[in-house]
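Peer 1: dropping a prediction and its sequence here:
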Amino acid sequence: MSILYSASEGYVINHELHLRYAYKHSRENDSVCNLEPHSDIFKILSPYDSGSKDCNYSPKKKLKNSAGREFRIQSSHVNNFQTEKIKNVFHSLLLKAKSEGFFKEPVPLIPTKNIQAKEKADTFYKESSKYSKSLFQGCNNLSHPVIEKVDNERYVFPNPPWWNKYIRRKKSKCTEASYQMMYNDSLKNLPIAELLSPDALVAVWCTNSDQNINALLTEVFPDWGVKYVGTWIWLKVTNSGEPICAFADPPKKQPYERIIFGCNSEKSRCYNVPEDEKIIISVPSAIHSHKPPLSDVLSSYLPPEPNCLELFARYLLPNWTSWGNEVLKLQHISLFKENPSEKTTSAVT
């Protein structure tokens, strides 16, 4: 559904196309409607201003631990997939994709500042923060909570709200665009090991912070009973294929995020684990932390009908279990519009 092009280096995917398919047939009360995402949120025509605080900043060279002692941030000794290598693999995949006709959108002569995308994002942040008394399909109308037992999951996809400076800045300027962050110790204490089947695969969205990467590999994964197997890169580009901001020396802002894979037993898996060092290229949504779906690119590593659980989810995926404080956040109607040209007689939601 979302894969436009694939090669040995990785994939080019279309997040907007996936949403069009996923929510094409929806039900509103007793009527069926055909929804599609507002294309404006994917109109990333120009790279973001490299001089802005969102794309670059001067980091502190030292941090303080709980005892008040200063220490220098150490580079991750585990991660070998560094910026120069990412650039080389990205350019190789991009050239192949362009030769097949993708990313033909002309580069604007004058930077657009992505006004349409930003305006649509601002509208979403304002509208989605309003209190609504709307009834939800499948909601609990009882006077007591319902405890649902989750069977062992073969595939778990956490998208943790990592503690980071960008969200702290967002929170001070625009509360609606921020969210509650989580410390690494809290993430480590999640009972993930109790949810995993013997041949489970775990895929964690991670920032480029050495502190977060090291914590995930040396503390979180061991506590979850998971062994590291590889890293993929999600590289965010404009509609013409340019990185959304310049590659920079760590720990400055990068045009990519990481997907770090682990499993509790490679020997007992019926399917291969994801190969290390693949790239996923896509145009990102203008909404912060609106991650692209991984179901299509991981289909060859999963059975035909996988039992998938997304943790800290911000929108719903067909046939997946979604868990978190904001699982309906990106389902808000302000991100969608009805397509009256599509006719249907049944709803799939």
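Peer 2: Thanks, I have it.

Peer 1: please count neighbours and contacts with C-alpha atoms only from this point.
Peer 2: Will do.

Peer 1: who are the packing partners of the longest helix seen in the chain?
Peer 2: Longest helix of the chain, by residue count under DSSP state H: helix 83-99. If you count contacts as 3 or more CA pairs under 8 Å, 6 or more residues apart in numbering; DSSP states H and E, helix 83-99 packs onto strand 10-13, strand 278-282.

Peer 1: compare the ones you listed and give me the one nearest Pro318.
Peer 2: Closest to Pro318 of those is strand 10-13 (CA to CA; 17.8 Å).

Peer 1: can you redo the helices and strands packed on helix 83-99 as a markdown table with mean neighbour count and distance to Tyr166?
Peer 2: Below are the helices and strands packed on helix 83-99 laid out as a markdown table (neighbours: other CA atoms under 10 Å; distance: least, CA to CA, whole Å):
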| stretch | mean neighbour count | distance to Tyr166 |
| --- | --- | --- |
| strand 10-13 | 22 | 26 |
| strand 278-282 | 24 | 21 |
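
Peer 1: those into JSON lines, with extra columns for distance to Asn184?
Peer 2: Output for those, formatted as JSON lines (distance: least, CA to CA, whole Å):
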{"stretch": "strand 10-13", "distance to Asn184": "29"}
{"stretch": "strand 278-282", "distance to Asn184": "26"}
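
Peer 1: which among these is found nearest to Lys62?
Peer 2: The nearest among the helices and strands packed on helix 83-99, by CA to CA, is strand 278-282 at 31.4 Å.

Peer 1: what's in contact with that closest one?
Peer 2: 8-15, 86, 89-90, 231-237 (CA atoms under 8 Å, 6 or more residues apart in numbering).

Peer 1: second structure follows, compare the two:
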Amino acid sequence: MSIICRTDKGWVISHYDYTKKIYTNVLSHSGVIDLTCNKNLFQILTPLMRDQEARNFIKNLSEKEYVLSREVKMKKRPRSASFDHEINIIELALKDLIVEARKNGHLLHSPTEKDYLENNLLARSTADLYVTPHVVYDDCDSQSESSNRDSSFSGGNSSGDPQIAQIRGRSYVIPPNCSFVCSQVENIVKELDGKQFDFILIDPPWWNKSIRRKRAKLSNKGYSMLYNSEIEKIPISNFLKGSGLVGVWCTNAPSHIEAVTEQFFKSWGLKYVATWYWMKVTQGGEAIRPFGSQTEKRPYERIMFGCSGDRRYKNPPPDMCVVSVPSAIHSQKPPLVEVLQEYLPDQPACLELFARYLLPGWTSLGNQVIDLQHLSLYEPSLRTPTT
């Protein structure tokens, strides 16, 4: 299982262990093998810093000057009462969950001076070595007016075992009983017409000026960012069953948080239910960055839930925390499949929009939908022959 432990405040989960669980008995051209996601991607041993910042940290550690200067600087920044309340909830949950995880033999790493100086180099370099197979996505990307919108493609795996498949000349591992559509989400009506789901997970490419400026300097494509009004227009209610649940990954920007509850959910005919927090920690259970102020990057993201009016199942409770070591791949979210089971029917029909990887039993749609299924991200190990 991916769930390491649970308290009344949330869960500690392992993204790595989940991939280890679902990619056994993989059918490949060389026989049946086991796969796991490259473990180096999760070797986050120290909080995230710039390289010079990490060197300064070690240089001044003995005198505590650098640590104290950061803390004092942050305390001077304004924080609203609602923000402080949010931080208190997360810090309290994190403390209890880390204690439980360590009882189970997890999150025990104690960082050394070498760890700080290397500054998560192994995880970062492993992520950098992975090259997104743009050949696939150039064909289904409609960012330019000349793009052929009929070039989207779909696939899946109807068997009970994961498989390695060749898709447009590249190798991907496909989990069992899943389907996918590589297409812009705006094509959802054409691609999924008539289908309805118990749970819809949405990871929108939120509009962000800073990210847009950075991407303008890069040669590789990112997904196309959307304004709030564009996300609101996605016809979610057409694809949600009467007792369905929707989860939206949201940034910490107040404008985006308000858009989910006041625009999206209302337009989709949903009632806001709860907000959960994904707390990102190192292999030693330390927050990947300080909590800081409302204007700084935080060590957590949020997922906001809304439900339809005819909901017959237990709703997610408010203010729960999901703690995990994040992947070094930018913006890769953890799998919440096992955590969400108690809020969904048996064998639920689930859909993810703006997906970047596949999940067993799910339907996934997006123009980067098999991005993180590329075989280069996984480590095979041949099975020991049985006698």
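Peer 2: Okay, I see it. From a predicted model like this one, the values you see are computed outputs, not experimental measurements.

Peer 1: superposing both, give me the TM-score.
Peer 2: Put the two chains on top of each other and the TM-score (TM-score structural alignment, normalised by the length of structure 1) is 0.82; 316 aligned residues with a CA RMSD of 2.9 Å.

Peer 1: which one of the helices and strands packed on helix 83-99 of structure 1 lies nearest to Ser128 of structure 1?
Peer 2: strand 278-282 (25.0 Å).

Peer 1: just the buried ones from the contacts of strand 278-282 of structure 1?
Peer 2: Neighbour counting by 16 or more other CA atoms under 10 Å classes 9-15, 86, 89-90, 231-237 among the contacts of strand 278-282 of structure 1 as buried.

Peer 1: Trp320 of structure 1: neighbour count?
Peer 2: By other CA atoms under 10 Å, 14 other residues sit near Trp320 of structure 1.

Peer 1: who touches it in this structure?
Peer 2: Per CA under 8 Å, 6+ apart, neighbours of Trp320 of structure 1: 307-310.

Peer 1: give me that answer again for 6 Å
Peer 2: 308-309 (CA atoms under 6 Å, 6 or more residues apart in numbering).

Peer 1: returning to what we had before: buried stuff in the longest helix of structure 1?
Peer 2: For helix 83-99 of structure 1, by 16+ other CA under 10 Å, it's 86, 89-90, 93-94, 97.

Peer 1: then Gln166 of structure 2 would be within a strand, right?
Peer 2: Yes. The assignment for Gln166 of structure 2 (DSSP: H, G, I helix; E, B strand; the rest coil) places it in a strand.

Peer 1: neighbours of the closest residue to it other than its chain neighbours, how many?
Peer 2: Excluding the flanking residues, the one nearest Gln166 of structure 2 by CA to CA, 6 or more residues apart in numbering is Tyr172, at 6.4 Å. The tally of other residues near Tyr172 of structure 2 (other CA under 10 Å) stands at 20.

Peer 1: now Tyr172 of structure 2: which helix or strand?
Peer 2: For Tyr172 of structure 2, the element it lies in under DSSP states H and E is strand 170-174.

Peer 1: check which helices and strands that strand sits against.
Peer 2: strand 163-167 (3 or more CA pairs under 6 Å, 6 or more residues apart in numbering; DSSP states H and E).

Peer 1: which other helices and strands contact the strand it packs on?
Peer 2: Using 3+ CA pairs under 6 Å, 6+ apart, strand 163-167 of structure 2 sits against strand 26-28, strand 170-174.

Peer 1: Leu117 of structure 2: which of those strands is closest?
Peer 2: Per CA to CA, nearest to Leu117 of structure 2 of these: strand 170-174, 35.0 Å.

Peer 1: buried ones in the closest one?
Peer 2: 172-174.

Peer 1: contacting residues around the next helix or strand after it?
Peer 2: As assigned by DSSP H and E, the chain's next helix or strand after strand 170-174 of structure 2 is strand 178-182. Strand 178-182 of structure 2 has contacts (CA under 6 Å, 6+ apart) with 152-157, 360-367, 369.

Peer 1: neighbour-wise, which of the residues you listed leads?
Peer 2: Leu365 (29 neighbours).

Peer 1: return the residue of structure 1 aligned against that residue.
Peer 2: Aligned counterpart of Leu365 of structure 2 in structure 1: Trp323 (TM-score structural alignment).

Peer 1: identify the residue of structure 1 aligned to Val67 of structure 2.
Peer 2: Checking TM-score structural alignment: Val67 of structure 2 goes with nothing.

Peer 1: buried stuff in the host helix or strand of Val67 of structure 2?
Peer 2: For Val67 of structure 2, the host element (DSSP H and E) is helix 65-75. Buried residues in helix 65-75 of structure 2, counted by 16+ other CA under 10 Å: 66, 74.

Peer 1: what's the local residue count around Tyr116 of structure 2?
Peer 2: 22.

Peer 1: quick check, it in a helix?
Peer 2: Yes. Counting by three-state DSSP, Tyr116 of structure 2 is part of a helix.

Peer 1: for it, what are its contacts?
Peer 2: Tyr116 of structure 2 neighbours (CA under 6 Å, 6+ apart): Ala54.

Peer 1: please repeat the previous calculation with a cut-off of 10 Å.
Peer 2: For Tyr116 of structure 2, the contact set (CA atoms under 10 Å, 6 or more residues apart in numbering) comprises 45-49, 51, 53-58.

Peer 1: now do Val220 of structure 1
Peer 2: 184-190, 192, 212-214, 226.

Peer 1: buried ones among those?
Peer 2: Using 16+ other CA under 10 Å, the buried ones in these are 184, 187-188, 192, 212-214, 226.

Peer 1: now, which of the residues you listed lie within helices?
Peer 2: Using DSSP H, the buried ones among the contacts of Val220 of structure 1 in helices are 184, 187-188, 212-214.

Peer 1: export those as TSV, with columns for distance to Phe81 of structure 1.
Peer 2: Below are these laid out as TSV (distance: CA to CA, whole Å):
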residue	distance to Phe81 of structure 1
Asn184	22
Leu187	24
Lys188	24
Asn212	15
Ile213	12
Asn214	14
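
Peer 1: all set now, cheers.
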